[in-house]
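1. here is a sequence with its predicted model. Questions after.
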Amino acid sequence: MDLLSTMKKINDIFWSYILTFLLCGTGIFFTFRLRFVQVRKFKEGWKRVFGGLSLKGERAGKDGMSSFQALSTAIAAQVGTGNLAGAATAIVSGGPGAIFWMWVSAFFGMATIFAEATLSQLFKERVDGEITGGPAYYISKGLNNKYLAGFFSVAIIVALGFMGNMVQSNSIGSAFSTAFGFEPVIVGIIIAIIAGFIFIGGVGRIASVTEKIVPIMALFYLLGGLVILILNYTNVLPAFKMIFVGAFKPEAVLGGAIGVSVKQAIRYGVARGLFSNEAGMGSTPHAHAVAKVKHPGEQGTVAIVSVFIDTFIVLTMTALVILSTGALNTGVTGIELTQNAFSMGFKSLGNFGNIFIAICLLFFAFSTIIGWYFFAEANVKYLFGTKHLNIFRLLVLICIVVGAALKVDLVWELADTFNGLMVIPNLIALIFLSSKVSNSLKEYESLKQDYIDYE
């Protein structure tokens, strides 16, 4: 049995049973414990996000970054290959119904990410003069368990800093190979050089880049997708029907011969949903921890919106374009399927669809590389302080180059495995510290509006 087959079997058990139950269960738990905070506080979070929208905010530094910069860094990590290549692989492997289960997991995940962001604010610290935080800090201080915190830190360094960034560069390399005929490894080298320049600039340069890239790249992608949906408007409602029917009767959409079951739709929907919005994974709290806010609950409401934008807007756009153009029948998967969908949507413009997705993916995946590096770096600081950062940066850059040339199926499976390993210690901490989240929310809601001004 080869490595790819072995990893698929491991992930099938891991994601079909263990993590699906844990992630959805935790989201449901916080949804009721926090009295549907993702619904009650959504409007407030939306106002915070778009009230603070700026492409040139105050420069981030040792005291942290603005709330919008923290959100941009979080979304930079969330909106990546999971929205383009990940949505495509979910539909191929789990049928159109997998998108429905992505929505379900995202809805409950909005409550989970509120808890993550709140705890990261409550337990943030100053390390070697710089504000930092994340699950390792609320695990070690909140649960008083340094061993579990250490396990999480190692898992996230491997999962995002190494494996995750290999996935991102792999997708960029594949997209540019299809669109322009470039050698993937050459693309990987160029990406590594640019990323290295940003890494060296620290939190200030990272925040400055993400606050500019994220709003522009999201708007560019959504406009392109919207044009295709307008051109194929008669297929939009049937696409939604495929998603809802496929969630419970995949054979009615794909035919019984395809062999896709409801379990597979749930498995791939939740797995790719996590890879996309990262709720419960323990990654985005590193960005929310360094936001300069008056109360932890403020950043919790902002975090809710990040999951909504990632899954219900960007990821859904990808799915609708794939289903409405008929690209699902082309027999490919991953980023190639998304490229085919946009090529079919822009067929009157020749190769424009492939070029459009290659450019979008460059910005999506590159911004994710920056965000994931930032998250992993926070855990290197937790374990070793700042003295070994240059070695870590070099290892990440090597992974970016190597990842561009690897086989995509193996990279995705390895990423799924290590993402899963991150989830377990983070969810343990969230559950045991849920009373602190609940108390913080109650305190936040009791504050006068002239103290928490978000208009």
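-> Good, I have the coordinates. Numbers count the residues shown, from 1 in each chain.

2. contacts and neighbour counts: CA atoms only from here.
-> Will do.

3. which residues in the chain form strands?
-> 125-127, 130-132 (DSSP state E).

4. buried set for stretch 103-116?
-> 103-116 (16 or more other CA atoms under 10 Å).

5. and those, which is closest to residue 287?
-> Ranked by distance to residue 287 (CA to CA), the buried residues of stretch 103-116 are led by residue 116 at 10.7 Å.

6. what residues are up against that closest one?
-> Taking CA atoms under 8 Å, 6 or more residues apart in numbering, we find residue 116 in contact with 135, 280, 282, 285, 300, 430.

7. so can I have CSV of the buried residues of stretch 103-116 showing distance to residue 139?
-> As requested, the buried residues of stretch 103-116 are exported to CSV (distance: CA to CA, whole Å):
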residue, distance to residue 139
103, 28
104, 27
105, 24
106, 24
107, 25
108, 22
109, 20
110, 21
111, 19
112, 16
113, 16
114, 16
115, 13
116, 11
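
8. residues near residue 50, how many?
-> 12 (other CA atoms under 10 Å).

9. looking at the strands of the chain, which is nearest to residue 197?
-> Across the strands of the chain, closest to residue 197 is strand 130-132 (CA to CA), at 20.0 Å.

10. who touches the closest one?
-> 61, 62, 63, 64, 124, 125, 126, 286, 289, 290, 378.

11. so the last one is in contact with residue 286, correct?
-> Yes. Residue 378 sits in contact with residue 286 when judged by CA atoms under 8 Å, with a separation of 7.0 Å.

12. hey, what's in contact with both of those two?
-> Here residue 378 and residue 286 have 132, 133, 134 as joint contacts, going by CA under 8 Å, 6+ apart.

13. most neighbours among the residues you listed, please name it.
-> Within the shared contacts of residue 378 and residue 286, neighbour counts (other CA under 10 Å) peak at residue 134, which reaches 31 neighbours.

14. quick check, nearest of the contacts of residue 116 to residue 256?
-> Residue 256 lies nearest to residue 280 out of the contacts of residue 116, by CA to CA, at 33.8 Å.

15. surely that closest one meets residue 428?
-> No. Assessed by CA under 8 Å, residue 280 is found out of contact with residue 428, at 10.3 Å.

16. show me which of those two is the more surrounded one.
-> residue 280 (28 against 15).

17. ok, structure two:
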Amino acid sequence: MEKFSQMISQLTGVIWGLPMMLLLLGGGIFLTFRLKFFQFRFLPHIIGQTFGKIFAKSNAPGSVTPFQATTSALASTMGAANIVGVPVAIALGGPGAIFWMWVVALIGMATKYSEVLLGIHYRQKNKEGEWVGGPMYYIDKGLGWKKVASFFAIALMIEIVASTMVQANSIATTVKGSFGVSPIVTGIVVMILVGLVTYGGIRTIGKVSERLIPLMVVLYLVSALAVLFVNISEIPTAFALIFKHALTPISATGGFVGAGVAAAIRWGLARGLYSNEAGMGTAPIAHSAAKNDHPAKQGFWGIFEVIVDTMIVCTITALVILTSGAWTEIGPNEASTMVTTALEPIFGVSLSGTIISTTLFFFVITTVIVIVYYGEKQAEYLFGTRFSKVMRFVYIASILIGAIGGLKFIWQFLDLMLACVVVPNMIALLFLSKNVQAITNDYFVKFRKAAKRNRTIQTLQANIF
């Protein structure tokens, strides 16, 4: 068993190294060129259609509001990757890693936009009257690759079993370390919470995530901004470190062991690729339920996700670590504690630990809720709505098993199964890129016509009155 585990570990290490980076980053670059850098050219418009319409209501077809769909998708990306992953990237790649994290996020906007757009374009209503979609539908309906769509669905359905266990174990470990609560108790509580929310379907998930995700983001950002306020004079220095060491090595200092340019690029790209899940095919499953009258408009919310997750939250985390000096005090093996350490001078040891533990707890709770929904939709695509309910019970049971650390041999398949999800999704995005381009052009043609018509009406009204 040990040799088998080592073989799986080595295989996933190879797959999630250069090959996966080339696929995700290369695919994002291709889509960026295909769409003529639209995420930069139309950024003000995209911001106006997302940040400017967070509370807007819609009568368009769909099950949840665009913002509810977005917070549901964000629920599966926000959390440990933002609070723990960024410190690890800095510890191993230096401050310059953040620059490359930004670069890949800007490129990943095209990928996230494309998959969300396709999710809406190829979605359909299920037997319960809910809108469903995702890679399995656009691979099937858009390309006619039924077997590939089924392979994607099976891989994601199984991957979520392992992912649920890992997330549950993360919650149980955090709660035990911070509050001394038994993992069994934590597992049961999480099971009940997840079961109650997922029972209500995407509408209930949307309502919960709409309230919980912004609350947790605000709690974390307020705590982080307090650190930045105290260390405000160090912010220019932090940005200087980021830009300088994106292209030049940095020497060892304190607990930091030093890093070359290659390490900065590697860890920055890795953090940027994995933090917002662009190209992984999960976000379109949540977004496909959104009330929207044009696929491109919901695609803009995919870009909103990347902005919030990577450009805002991950960047704030990086600045907290760099301005506080935590990155020079703590070595790579303890990098996950950097944010807590940065908060301690302001909030004290006990409160700092409580803030981070509470934030992570609720982020992981929402993650589990959403990925259980993702798993149900794969089961529904493959075998119908009845079987999706069976898988819901499997996922909920896996929460308790994971919380107490059971069936750990399944966890080692997590990265391997995730690769089986990413590869078909990215290939499908590349083959459907012309469709994405055509739908995007359609939106902007209609937008310009509407804008021109509105200007004409305003001119006539001004002349009359």
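-> Cool, the structure landed. Since the structure is predicted, the reported quantities are computational estimates derived from the model, not experimental observations.

18. more neighbours: residue 378 and residue 286 of the first structure, which one.
-> The neighbour count for residue 378 of the first structure versus residue 286, taken as other CA under 10 Å, is higher for residue 286 (31 against 26).

19. that one -> the second structure?
-> Residue pairing (TM-score structural alignment): residue 286 of the first structure is matched to residue 285 of the second structure.

20. right, and its match touches residue 374 too?
-> Yes. In this structure residue 285 of the second structure lies within contact range of residue 374 using CA under 8 Å: 6.6 Å.

21. mind checking the longest helix of the first structure?
-> helix 352-384 (DSSP state H).

22. residue range for that helix in the second structure?
-> Counting by TM-score structural alignment, helix 352-384 of the first structure corresponds to 351-383 in the second structure.

23. after superposition, how close is the matching stretch to the first structure?
-> Following the fit onto the first structure, the mean deviation recorded for stretch 351-383 of the second structure is 1.4 Å by mean CA distance after the TM-score superposition for the first structure.

24. pull out the buried positions in that stretch.
-> 352-382.

25. for stretch 207-222 of the first structure, same thing?
-> By neighbour count, with 16+ other CA under 10 Å as the criterion, the buried positions of stretch 207-222 of the first structure are 207-215, 217-218, 221-222.

26. so what's the most centrally placed residue in the first structure closest to, chain neighbours aside?
-> The geometric centre of the first structure, computed from its C-alpha atoms, lies nearest to residue 78 (CA atoms, centre = their mean), at 2.4 Å. If you skip the residues right next to it in sequence, residue 78 of the first structure has residue 277 as its closest partner in space, 5.1 Å away by CA to CA, 6 or more residues apart in numbering.

27. tell me which residues touch the one you found, please.
-> Counting by CA under 8 Å, 6+ apart, residue 277 of the first structure makes contact with 78, 79, 106, 306, 307, 310, 311.

28. and for residue 123 of the first structure?
-> 133, 134, 137, 138, 141, 142.

29. now residue 411 of the first structure
-> Contacts of residue 411 of the first structure by CA under 8 Å, 6+ apart are 163, 166, 167, 403.

30. residues near the first one, how many?
-> Yep, that's residue 163 of the first structure we're talking about. Around residue 163 of the first structure sit 25 other residues, with neighbours defined as other CA under 10 Å.

31. how far does stretch 54-71 of the first structure sit from its chain's centre?
-> Computed by CA atoms, centre = their mean, to the nearest Å, the chain-centroid distance of stretch 54-71 of the first structure equals 20 Å.

32. now do stretch 454-463 of the second structure
-> Distance of stretch 454-463 of the second structure from the chain centroid (CA atoms, centre = their mean) equals 43 Å.

33. contacting residues around it?
-> By CA under 8 Å, 6+ apart, the list of residues contacting stretch 454-463 of the second structure is empty.

34. mind running it again at 10 Å?
-> Applying CA atoms under 10 Å, 6 or more residues apart in numbering, the external contacts of stretch 454-463 of the second structure come out as 448, 449, 450, 451, 452, 453, 464.

35. verify the stated contact: residue 86 of the second structure with residue 337.
-> No. Here residue 86 of the second structure lies out of contact with residue 337, judged by CA atoms under 10 Å, at a distance of 11.1 Å.

36. which of those two has more neighbours?
-> residue 86 (31 against 19).

37. now do the contacts for that one.
-> Contacts of residue 86 of the second structure (CA under 10 Å, 6+ apart): 80, 97-98, 101, 267-268, 271-272, 275, 310, 313-318, 321, 335-336, 338-339.

38. repeat for residue 158 of the first structure
-> So residue 158 of the first structure contacts 152, 164, 165, 376, 396, 415, 418, 419, 422 (CA under 10 Å, 6+ apart).

39. now, those residues that are in helices?
-> 152, 165, 376, 396, 415, 418, 419, 422.

40. what's the closest of the residues you listed to residue 327 of the first structure?
-> Checking these one by one against residue 327 of the first structure (CA to CA), the nearest turns out to be residue 415, at 25.7 Å.

41. list the residues that contact that closest one.
-> 11, 158-160, 162-167, 275, 409, 421.

42. swap in residue 242 of the second structure?
-> By CA under 10 Å, 6+ apart, the neighbours of residue 242 of the second structure are 90, 94-100, 236, 264, 318-319, 322.

43. make JSON lines out of the residues you listed and add neighbour count and distance to residue 443 of the second structure.
-> Compiled in JSON lines, the contacts of residue 242 of the second structure are given as follows (neighbours: other CA atoms under 10 Å; distance: CA to CA, whole Å):
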{"residue": "90", "neighbour count": "27", "distance to residue 443 of the second structure": "40"}
{"residue": "94", "neighbour count": "33", "distance to residue 443 of the second structure": "41"}
{"residue": "95", "neighbour count": "31", "distance to residue 443 of the second structure": "39"}
{"residue": "96", "neighbour count": "30", "distance to residue 443 of the second structure": "37"}
{"residue": "97", "neighbour count": "34", "distance to residue 443 of the second structure": "36"}
{"residue": "98", "neighbour count": "33", "distance to residue 443 of the second structure": "33"}
{"residue": "99", "neighbour count": "24", "distance to residue 443 of the second structure": "32"}
{"residue": "100", "neighbour count": "24", "distance to residue 443 of the second structure": "31"}
{"residue": "236", "neighbour count": "12", "distance to residue 443 of the second structure": "40"}
{"residue": "264", "neighbour count": "31", "distance to residue 443 of the second structure": "38"}
{"residue": "318", "neighbour count": "27", "distance to residue 443 of the second structure": "36"}
{"residue": "319", "neighbour count": "26", "distance to residue 443 of the second structure": "37"}
{"residue": "322", "neighbour count": "27", "distance to residue 443 of the second structure": "42"}
